[in-house]
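[1] Kindly return the folded structure for what I paste below:
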Amino acid sequence: MHLITQIHKTLLPHAVFDLHFSPRDQSQFAIATSAASVSLYRLEYSSPKAPSSIVHLTTIPVHEDPSIPALYLSWLPPPPLLAGDKRVKHSHGRDHSPSQLSTDGFAVSFSDGRVSIFHTNPPSHDFSKESMTEIVLPGEPIEVWFTTFHYGRSLSGEEHLTLFSGDDFGGLRVHEFAGDGDEGSRMLWDDGQFTAQTMEVTVGRKHYGAGVTAILPLFTEGGETVLLTGSYDEYLRVYKFTGRGSVLAEERLGGGVWRLKIIREVEDEILALEWPSRTGRSRSYLVLASCMHAGGRIVRVTCSLGSEGDAPRVGSWSIETLAQFTEHESMNYASDIWRGREEGETQGDPLLCVSSSFYDKRVCIWKAKV
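    Here you go, the predicted model:
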């Protein structure tokens, strides 16, 4: 029997559209609000595993018009792991440097089509409107529902930062941050730590029947980035971005795919092919999807590679629904997986899931055997 117990409550004068914990400090989180602001908070702990209260740190106005809601927030990820750095695991297993000298900040999207990046200026890491630098990335005059950063590897082997965003017109917009000298770009950072420029590319509108509401980068190989995308049109898609974009696989999940979250990733499994003398490999992802009026879904996304040595980008992709939860009576906008382990639990035990719905104000705990 699993129960949810309220430990602390903070009353706010506005709605909260999004919440994310910092990748640098797991006790700190930020919210995007309906009052065109981003507020930072910290969890205070009475013991190492028992948070006892929420402490407000600061509130940053992020739009000159306070009536424009901030819809989504994504933290700037730490830089890739450098030689000699202590390893820190972040999104589905990637190593990043924990260096506190690197630029910190976040991107935030708005209902008027704007995406803004707010970043600190090392050695100062003060989060305030006065001390942070704002970069405005204008877009179409429509809601931008999602934005996310991703570190990828170019053909030359260099790590580069990309910002993806999805709007209500079904557009997938990409800002690539590269080195000096890229034509058609402009300076983003020049603080002695991270010099970058941004080039805007708009792709994907012809591939979506409605707004793009979720973007989950999986990996970048040879200059090609593979993403999972969700849309109001009820489809989960495997999408390859190479400058123009193409759909590698798609599956209708029965409701608008509002949010996606990787549960776990399995790389380089050996496959037996039809020919006895040959073997292949697969890369698969177990994904939790929040599907609005259809409830929660757990899906497996798999890339099957033709033979040993093939690059991941040339594999065939498939999407399979493994479990669903349909007890919500209104829009399922947020879901997550319990990452802890109770005594005696093993990897093969059912997943413990938490999902919520909007109009009926429900939070549900459920298990899925996958």
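
[2] CA atoms for contacts and neighbours, from now on please.
    Noted.

[3] Show me which strand runs longest in the chain.
    Secondary structure assigned by DSSP state E gives strand 259-272 as the longest strand of the chain.

[4] what's that one in contact with?
    Strand 259-272 has contacts (C-alpha atoms under 8 Å, 6 or more residues apart in numbering) with 92, 213-216, 230, 278-291, 333-337.

[5] mind running it again at 7 Å?
    Contacts of strand 259-272 from elsewhere in the structure, counted by C-alpha atoms under 7 Å, 6 or more residues apart in numbering, are 92, 213-214, 216, 279-290, 333-334.

[6] List the buried residues in that strand.
    Within strand 259-272, the residues that count as buried by 16 or more other C-alpha atoms under 10 Å are 259, 260, 261, 262, 263, 265, 271.

[7] ok, so of the residues you listed, who is nearest residue 145?
    Set against residue 145, the nearest of those by C-alpha to C-alpha is residue 259 (10.2 Å).

[8] So that closest one versus residue 18, what's the distance?
    The gap separating residue 259 from residue 18 is 11 Å, by C-alpha to C-alpha, to the nearest Å.

[9] Let's have the buried residues of strand 259-272 in JSON lines, adding distance to residue 239.
    What follows is the buried residues of strand 259-272, written out as JSON lines (distance: C-alpha to C-alpha, whole Å):
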{"residue": "259", "distance to residue 239": "16"}
{"residue": "260", "distance to residue 239": "14"}
{"residue": "261", "distance to residue 239": "16"}
{"residue": "262", "distance to residue 239": "16"}
{"residue": "263", "distance to residue 239": "19"}
{"residue": "265", "distance to residue 239": "17"}
{"residue": "271", "distance to residue 239": "23"}
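
[10] one more to put side by side:
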Amino acid sequence: MLIQAKVDSRFLGTIQNSFYGMPDIPGPVRMFLTLLACGVALLIVCYLIRVYGLVPILFSYLKAQKKMLFSQLVKSKESVAGPSKLKIKSAGPWKASTDQDVLERLVLTRAQIDILGERSEQRTLAAVANVSGTESVDVVVSFDDVVTPSLLKSGVKVKCIFSDMLKDNKKINAFVGKVKSYSEDKGAVITRTSSFGYIRRRVFARRKVADQRYIKIKIWRLEGDDYDIDYILDNSAPEIIIDNRQNISENLKNPHVIDISKGGIAIYGKVQTGGSLISRSDKILLCMLIYMPKRKTFEPHLIYAEVRAARSAGNGMSRLSIQFLRSLKIPPRKRSTLFKGQTVMAMNLANPGNSR
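    Predicted coordinates for the structure are as follows:
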């Protein structure tokens, strides 16, 4: 043990002497190295902020913490005063003083915007995007979902709608612009051609169907723009049929119409055996009968349309959102035979007591 202690003391002494042998760093050199280290650290932080967008992340984190603290405060007040005595006002739209404030808000929050174009004389969703930057009057966006690429070509006029804000005590949520450049992978640059204003998100009001017996639907998937209406109606089986003879409940077990407007229709449907699967952006031929109570007949409609959204709803059902593009002429001989027994169905609706 004594020998081991002597070895350890000699070893430690050697290390200590080696440190004592290092020269002291002069004060100016030490200051220079300190400033250099701080500068390098600052450059690394700026690089990380620019590449990974840490400011929006930090902002979102602080906002979430604020909401959490506020909710805890509300709960503590409710426990003392009771929920009936505590009234909380909603924050409402964010307020801006200038256009620059609006732009900074859009960039800071990476706001989601709907980019809309014109097709068949009606607004059509081109893409869903997030604002990633601004340059003068240009707004830079990255795509979350490209729906209609043909409406994003360079020079095309678009309308961009975002969450509501307040400016000069007026509600704003949109601007009009032109596509300056477009890349499905990298995003787009949109040049603003107007000041900020307000645009209604929906042009046409949606309406629920009061009685599912009042509307009948047949859908054929089209392979292209070259199609023969007479051949399809006479020889092709539809992919989807909605023909409820009873006023069924609206659930996922029964095909039915969700809502309808002048611009489109939303349905729950099931592809028939042997039919083709219908996906987003598919062009379709839509045959529709709508019962007119005053005339006591079914009014037939034949429409060239496009599927704007399609997703599985379980139980073999799909939820389809369909945009009407243009009306088609119905062959005269088919007006009363689009659906089997449609004349009898109209008589039963007109005289419910006589129906079996």
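
[11] And the TM-score between these chains?
    Comparison of the two superposed chains (TM-score structural alignment, normalised by the length of structure 2) gives a TM-score of 0.23, and 142 aligned residues with a C-alpha RMSD of 7.0 Å.

[12] and the contacts of strand 259-272 of structure 1, which are buried?
    213-214, 216, 280-290, 333-334.

[13] mind listing which of those residues are in strands?
    Among these, the members falling in strands (DSSP E) are 213-214, 216, 280-290, 333-334.

[14] Residue 75 of structure 1: which of the buried ones among the contacts of strand 259-272 of structure 1 is nearest?
    The shortest approach to residue 75 of structure 1 among those belongs to residue 216, at 14.1 Å (C-alpha to C-alpha).

[15] Give the buried residues for the longest strand along structure 2.
    Residue-count comparison of every strand in structure 2, with assignments taken from DSSP E, identifies strand 297-314 as the longest. Applying a neighbour-count criterion of 16+ other C-alpha under 10 Å, one finds 297-298, 300-310 buried in strand 297-314 of structure 2.

[16] My read is that residue 109 of structure 1 contacts residue 144, right?
    Yes - contact status for residue 109 of structure 1 versus residue 144: in contact at 5.7 Å, counting by C-alpha atoms under 7 Å.

[17] Identify the contacts common to these two.
    Overlap between the neighbourhoods of residue 109 of structure 1 and residue 144 is empty, taking contacts as C-alpha under 7 Å, 6+ apart.

[18] Which two among the buried residues of strand 259-272 of structure 1 are spaced furthest apart?
    Comparing the members of the buried residues of strand 259-272 of structure 1, the greatest separation, given C-alpha to C-alpha, is between 259 and 271, at 30.5 Å.

[19] What ranges does structure 2 have for its strands?
    Assigned strands in structure 2, in chain order: 94-96, 112-119, 122-135, 138-146, 157-167, 170-183, 187-192, 215-221, 240-242, 256-260, 264-269, 283-292, 297-314, 317-327 (criterion: DSSP E).

[20] so which of those comes closest to residue 34 of structure 2?
    Of all those, the one in closest proximity to residue 34 of structure 2, counting by C-alpha to C-alpha, is strand 122-135 (34.9 Å).

[21] And that closest one, what does it pack against?
    Strand 122-135 of structure 2 makes packing contacts with helix 99-108, strand 112-119, strand 138-146 when contacts are defined by 3 or more C-alpha pairs under 7 Å, 6 or more residues apart in numbering; DSSP states H and E.

[22] I'd like to check the angle between that strand and strand 317-327, please.
    Relative orientation of strand 122-135 of structure 2 and strand 317-327, computed by axes from the mean of the first three to the mean of the last three C-alpha atoms, to 10 degrees: 100 degrees.

[23] Sort out which residues of strand 122-135 of structure 2 are buried, please.
    Of the residues in strand 122-135 of structure 2, those buried under the neighbour-count criterion (16+ other C-alpha under 10 Å) are 123, 124, 125, 126, 127, 128, 129, 130, 131, 132, 133, 134.

[24] so what's the fifth one closest to, chain neighbours aside?
    Read it as residue 127 of structure 2. Using C-alpha to C-alpha, 6 or more residues apart in numbering and skipping the chain neighbours, the partner closest in space to residue 127 of structure 2 is residue 146 (4.3 Å).

[25] quick one: the one you found from residue 319 of structure 2, how far?
    19 Å.

[26] Appreciated, that's everything.
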